[in-house]
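Everything below, folded, please.
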Amino acid sequence: MSSRSSEALVHPPPSHRPEAWHHSGAGGLLGDLVLGSSDGLVGFLSFVAGVSASLPSQRIIVLAGVAEMFAGGTSMGLGAYLGAKSEREYYEHELAREKMEIREMPDEEREEIRQIYRGKGFEGGELEMVVGRITADKDRWLKIMMHEELGFTQSAFVSPYRAGLGVGLSYVVGAAFPLAPYLLFDRKIALVVSMALTGLVLFAVGAAKSRLSARSWLKSGVEMAGLGLAGAMFCYGLSAWIASL
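Now for the predicted structure:
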């Protein structure tokens, strides 16, 4: 391996710009938004289908739906906030531990760098040059240890407030689709319109979700719409059966 390639690993060329999608945390935020909106769509459609089969009053259905929509959004938002906060706290704990090890056990940490880059194909004088350049700058040393040894990338973390707000609001927005027909149509017609509208939106969300993976947008959309509608029909049938007892 040439000295030019070893320098590139330690000092990436200035013309290189990492793809924002892979390194900015945008994937994590999009995942949170997909999670919140799909939960609002699927969970709320199942809920509203179930209460439609068992409650006689459309007004009660709407009131129960509004209450569930905001309760679900609050619950999802708090869960996302706490999850993101825990991840960040764990990262900061590991960062502090790694700083302490570099400060108090530099020889052991230097050997870890040596082993990491030996595994990448460096050897002999070139390996020692790479180790020397990395460990000459403690900030760079720490950053490489966090990434190479522990698999952490700071920019991948989403703000807890951003995650909580994003998931909570996306849940409420998702839940609004299956609820809206009950504000415009009679109960029986509203259920059909609600399922059709939610199915279309679920397909769109599933297609958007395919950006997070290598799956076909068509398969992802059909799968999400199919599962959501199947869950709603199951809840409707179960509630109707219980109401008939």
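
Every contact and neighbour count from this point should use C-alpha atoms.
Noted.

for the longest helix belonging to the chain, the distance to its chain's centre please.
If you go by DSSP state H, the chain has its longest helix at helix 58-104. Relative to the centre of its chain, helix 58-104 is centred 11 Å away, using CA atoms, centre = their mean, to the nearest Å.

List the buried residues in the helix or strand just after it.
The C-terminal neighbour of helix 58-104 among helices and strands, as given by DSSP states H and E, is helix 106-119. Across helix 106-119, burial judged by 16 or more other CA atoms under 10 Å covers 109-110, 112-114, 116-118.

Pick out whichever of these sits closest to Leu41.
Proximity of these to Leu41 (CA to CA) peaks at Ile116, which lies at 45.6 Å.

That closest one contacts Glu148, doesn't it?
Yes - with contacts counted by CA atoms under 8 Å, Ile116 reaches Glu148, the gap being 7.4 Å.

Touching both of these two, which residues are there?
The overlap between the contact sets of Ile116 and Glu148 (CA atoms under 8 Å, 6 or more residues apart in numbering) is empty.

now the strands: where do they sit in this structure?
Shown for the chain, no strands are assigned by DSSP state E.

Quick check: the gap between the spatially most central residue of it and Ser210.
Most central in the chain under CA atoms, centre = their mean is Gly31, positioned 3.2 Å from the mean C-alpha point. Distance, Gly31 to Ser210, by CA to CA, to the nearest Å: 10 Å.

One more sequence to fold, the one below, so I can look at both together:
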Amino acid sequence: MPKNIITHSKNESTPVQHSRPVIRRRRPPSQSPRSPINAMSLVGLKNLFFSQTRTPIPRHQSKPKTRGYPETPDWSNVSSEPLLPSNNPDHGDLESQARSKTEKANAHKGFRIDARVISDATIGLSDGLTVPFALTAGLSALGNTKVVIYGGFAELIAGAISMGLGGFLGAKSEAASYEAQKSETESLIHTSPQTILSDLTTVFEPYDLPPETLTNLTSHLTGSPKLVDFVMQFQHGVSEPASSRALTSALTIALAYFFGGLLPLTPYFFVGAEQVFEGLYISIGVMVLALFAFGYVKTCVVVGWEGGRAVRQGCFGGVQMVVVGSAAAGAAMGLVRLFNDGGV
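Got it, this is the predicted structure:
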């Protein structure tokens, strides 16, 4: 409805009424007012599908929130196992891995051969592959297979016994020298402790230890029952030999010499009495391979097995053993033939 506005003109006393229409804005059809029922239905559907049920927490059990810092998460219920299972049964925890590595290392240590045994075997094989080969080659110049076999066996037995006794006596002398040095060290500890203290300082001097550490070490060692062993090992550079060292050395050298010398003698068992030179040629072929293999292995044990440098040095060691063995065999054969032709 239009509202009437009453105004007074200047010339008329009667008020004049002016009518002004009131404009009402119409809402577009899309903006029609929602009814309360529709709004409640939407809210209900929203709560039904998107709401989460929460259990109210009493006020006395609730924790106060700290402004500016997030709450520390509780990791006690989080599993420490890997997300993906491992197909390798050896991949367990760190403790089991360390234990397995230790067991493997101990297993490898169990199969390790003593360096002194390897040294004795090398001495026996080097002499056994060279001396009997030279002797059998020299005896083959006589033209009789039985002479080569009998002479070769006699040399093998005598050489093995001689080499074994040499190893036994050498090990006994080493043990006697150790005992004498140990007795002298014990006597020096009782009679001149200052000399031993000076020796200990000399042992630790290359390591540039602090003075306090050096004093503590020397003080501890002077009152330790292991002082004699320490001085013998680090001052004199000798360790106590095993009680079975002499017997082990004798057997190792003797057996290595015997089996090494048996190789050049074996072909003569398979030829006739008058076919001595056929046995000699077969023996030479066998010994060339044996000497080369022995020289190669002996060199690679020292320098290693991997790399081109190790292969070259191993081949050089093998060729060197072949040259030495061939020279010894050639010299023995030439001398025997010279004596035989000269009627000596």
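
Just give the TM-score of the two.
Here the TM-score for the pair of chains, by TM-score structural alignment, normalised by the length of structure 1, is 0.84; 226 aligned residues with a CA RMSD of 2.5 Å.

returning to what we had before: what do we get in structure 2 for the residue nearest to the centre of structure 1?
Counting by TM-score structural alignment, Gly31 of structure 1 lines up with Ser119 in structure 2.

mind listing what the closest residue to Arg140 of structure 1 other than its chain neighbours touches?
Ranked by CA to CA, 6 or more residues apart in numbering and with sequence neighbours excluded, the top spatial neighbour of Arg140 of structure 1 is Ile134, at 6.2 Å. Residues in contact with Ile134 of structure 1, defined by CA under 8 Å, 6+ apart, are 10, 140-141.

and Ile134 of structure 1, what pairs with it in structure 2?
Ile134 of structure 1 maps onto Leu221 in structure 2, by TM-score structural alignment.

which residue lines up with Asn144 of structure 2 in structure 1?
Using TM-score structural alignment, Asn144 of structure 2 sits opposite Ser57 in structure 1.

Looking at the buried residues of helix 106-119 of structure 1, which one is closest to Thr198 of structure 1?
Using CA to CA, the buried residues of helix 106-119 of structure 1 come closest to Thr198 of structure 1 at Ile116, 49.8 Å.

returning to that earlier point: now the contacts of Ile134 of structure 1 as JSON lines including distance to Arg97 of structure 1 and neighbour count?
Output for those, formatted as JSON lines (distance: CA to CA, whole Å; neighbours: other CA atoms under 10 Å):
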{"residue": "Val10", "distance to Arg97 of structure 1": "23", "neighbour count": "14"}
{"residue": "Arg140", "distance to Arg97 of structure 1": "16", "neighbour count": "15"}
{"residue": "Trp141", "distance to Arg97 of structure 1": "14", "neighbour count": "21"}
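
mapping those onto structure 2, which are still in contact?
Shared contacts between this structure and structure 2 among those (both residues aligned by TM-score structural alignment, their matches' CA atoms under 8 Å) comprise Trp141.

Export the contacts of Ile134 of structure 1 as a markdown table, with columns for distance to Pro178 of structure 1.
Converted to a markdown table, these look like this (distance: CA to CA, whole Å):
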| residue | distance to Pro178 of structure 1 |
| --- | --- |
| Val10 | 53 |
| Arg140 | 51 |
| Trp141 | 52 |
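
State the number of residues packed around Ala20 of structure 1.
11 (other CA atoms under 10 Å).

Could you do Ala137 of structure 2 as well?
Count around Ala137 of structure 2 with other CA under 10 Å applied: 31.

ok, now the one 10 residues further on?
Val147 of structure 2 is flanked by 16 other residues according to other CA under 10 Å.

which residues does it contact?
Contacts of Val147 of structure 2 (CA under 8 Å, 6+ apart): 139-140.

hmm, try it at 7 Å
The neighbourhood of Val147 of structure 2, defined by CA atoms under 7 Å, 6 or more residues apart in numbering, consists of Leu139.

Against Leu265 of structure 2, how distant is it?
Where Leu265 of structure 2 is concerned, Val147 of structure 2 sits at a distance of 11 Å (CA to CA).

swap in Val319 of structure 2?
From Val319 of structure 2 to Leu265 of structure 2 the distance is 22 Å (CA to CA).

Name the residue in these two with the higher neighbour count.
Leu265 (26 against 19).
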